[in-house]
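A.B. asks: Sequence first, then the predicted structure, then my questions.
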Amino acid sequence: MLIAGALLSGCNSASNLATPDVTNATAAGFVDMKPGSEEEFMLNVGRRVYFDQGSSTISDEAQMTIVRQADWLKANKKWLVKIQGHADDPGSEAANKTLSTKRGDAVLNALVAKGVDRRRLWTKGYGIERPVTDCDDITCKSQNRRVVVNLREEFDDSAPGR
């Protein structure tokens, strides 16, 4: 009985009742980002959509990303959106430019269908001008078959009517 009492009294000591300091500091390995920021969009939503070779058809996986993008863009209306289409596919420069434009248009149309205001969006097709990676392997090249949704504070020279 004496031992149990000593154990119980030890539980009430001041050192055992102390609580750790609470902090709002960013945990190691994480980015402290402001809600509605470009960083939040890039890290939590995703700005890239990938396509099959020679195609501008949006896959089911890409559609899930577009839904997240549309939801975020509807909640964060301050942002304008430049939609950049890219290609890696064999063929002429003109064909790749056309394909990259079709990919950008497909994403733009999907975002509009999900309720994003069309007046905030514009596309630019780059063809094979801006590869993420330069390689010969088909699995490596797949990274270049993409659309990148970039947030902007104002329209740039590639926007229609600018």
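C.D. replies: Everything's here; your move.
A.B. asks: CA only for contacts and neighbour counts going forward, please
C.D. replies: OK.
A.B. asks: Assumed Leu151 was part of a strand.
C.D. replies: Yes. Per DSSP: H, G, I helix; E, B strand; the rest coil, Leu151 lies within a strand segment.
A.B. asks: and here's the other structure:
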Amino acid sequence: MLIAGGLLSGCNSASNLATPDVTNATAAGFVDMKPGSEEEFMLNVGRRVYFDQGSSTISDEAQMTIVRQADWLKANKKWLVKIQGHADDPGSEAANKTLSTKRADAVLNALVAKGVDRKRLWTKGYGIERPVTDCDDITCKSQNRRVVVNLREEFDDSAPGR
């Protein structure tokens, strides 16, 4: 009994210790997030746009993300943008490469329509080369049907005419 009482009193005193509130703590790696930084873009704007199976049509939900991206890119003109298309749809590898390119082009055209300078943007379709997930479940596979808007400080080899 004495031992149990000692353990319980120890628990009571431990519960009196302050527990740090980490709910709204900055994510690891993003400690020094500055306005106009890549971290700000990723966390506050979002860099992924998702598509329906077999489609390169931008949904209403995706359009809201593109509006946020365009507003941020117009305010932060130092960034170049590589728009990477991906697919995980039925069909051949060639068909998925074509679809991923169409998805990337659709996002590029939407950003330009919202006022982002086309000279800062380029696309690359990866098809099924870079899946986020590898699974058969439809909700899982749908994560691979995406475009990722990546910020760059300079053009890479995939940028046309560079």
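C.D. replies: Ah, there it is. Here the structure is a predicted model, which is why all the values come from computation and not from measurement.
A.B. asks: excluding its backbone neighbours, what's nearest the residue nearest the centre of structure 1?
C.D. replies: Of all residues in structure 1, the one closest to the mean position by C-alpha atoms, centre = their mean is Gly46, 1.7 Å from it. Among residues not flanking Gly46 of structure 1 along the chain, Thr65 sits closest, at 6.7 Å (C-alpha to C-alpha, 6 or more residues apart in numbering).
A.B. asks: Next, the buried residues of whichever strand or helix holds that neighbour.
C.D. replies: For Thr65 of structure 1, the element it lies in under DSSP states H and E is helix 60-75. By neighbour count with 16 or more other C-alpha atoms under 10 Å, helix 60-75 of structure 1 contains the buried residues 62, 65-70, 72-73.
A.B. asks: residues touching the residue lying closest to Ala94 of structure 1 once chain neighbours are set aside, list them.
C.D. replies: Spatially, and ignoring its direct neighbours in sequence, Ala94 of structure 1 is nearest to Gly127 (7.8 Å; C-alpha to C-alpha, 6+ apart). The contact partners of Gly127 of structure 1, taken as C-alpha atoms under 8 Å, 6 or more residues apart in numbering, are 85-88, 93-101.
A.B. asks: Identify, from those residues, the entry nearest to Val107 of structure 1.
C.D. replies: The nearest member of these to Val107 of structure 1, counting by C-alpha to C-alpha, is Gly85 at 9.0 Å.
A.B. asks: Buried only: go through the contacts of Gly127 of structure 1 for me.
C.D. replies: The buried subset of those - by 16+ other C-alpha under 10 Å - is 85-88, 96-101.
A.B. asks: now, the most widely separated pair of those residues?
C.D. replies: Using C-alpha to C-alpha, the pair of those lying farthest apart is Asp88 and Thr101, separated by 12.9 Å.
A.B. asks: what packs against the helix ranked longest in structure 1?
C.D. replies: Across structure 1, the longest stretch assigned as helix under DSSP state H is helix 93-113. Helix 93-113 of structure 1 sits against helix 60-75, strand 80-85, strand 121-125, strand 146-152, with contacts defined as 3 or more C-alpha pairs under 8 Å, 6 or more residues apart in numbering; DSSP states H and E.
A.B. asks: mind listing what the closest residue in space to Val132 of structure 2 that isn't next to it in sequence touches?
C.D. replies: Distances taken as C-alpha to C-alpha, 6+ apart place Asn144 nearest to Val132 of structure 2, at 5.7 Å, with adjacent residues excluded. Counting by C-alpha under 8 Å, 6+ apart, Asn144 of structure 2 makes contact with 86-88, 131-133.
A.B. asks: let's go with 10 Å and repeat that
C.D. replies: 50-51, 53, 85-89, 127-128, 130-134 (C-alpha atoms under 10 Å, 6 or more residues apart in numbering).
A.B. asks: In strands, which of the residues you listed appear?
C.D. replies: Cross-referencing the contacts of Asn144 of structure 2 against strands under DSSP state E gives 50, 85.
A.B. asks: Check the contacts of Asn144 of structure 2 against Arg120 of structure 2 and report the nearest one.
C.D. replies: Gly85 (16.8 Å).
A.B. asks: Would you mind stating the distance between the aligned residue in structure 1 for that closest one and Met1 of structure 1?
C.D. replies: With sequence alignment as the criterion, Gly85 of structure 2 lines up with Gly85 in structure 1. Separation of Gly85 of structure 1 from Met1 of structure 1 (C-alpha to C-alpha, to the nearest Å): 77 Å.
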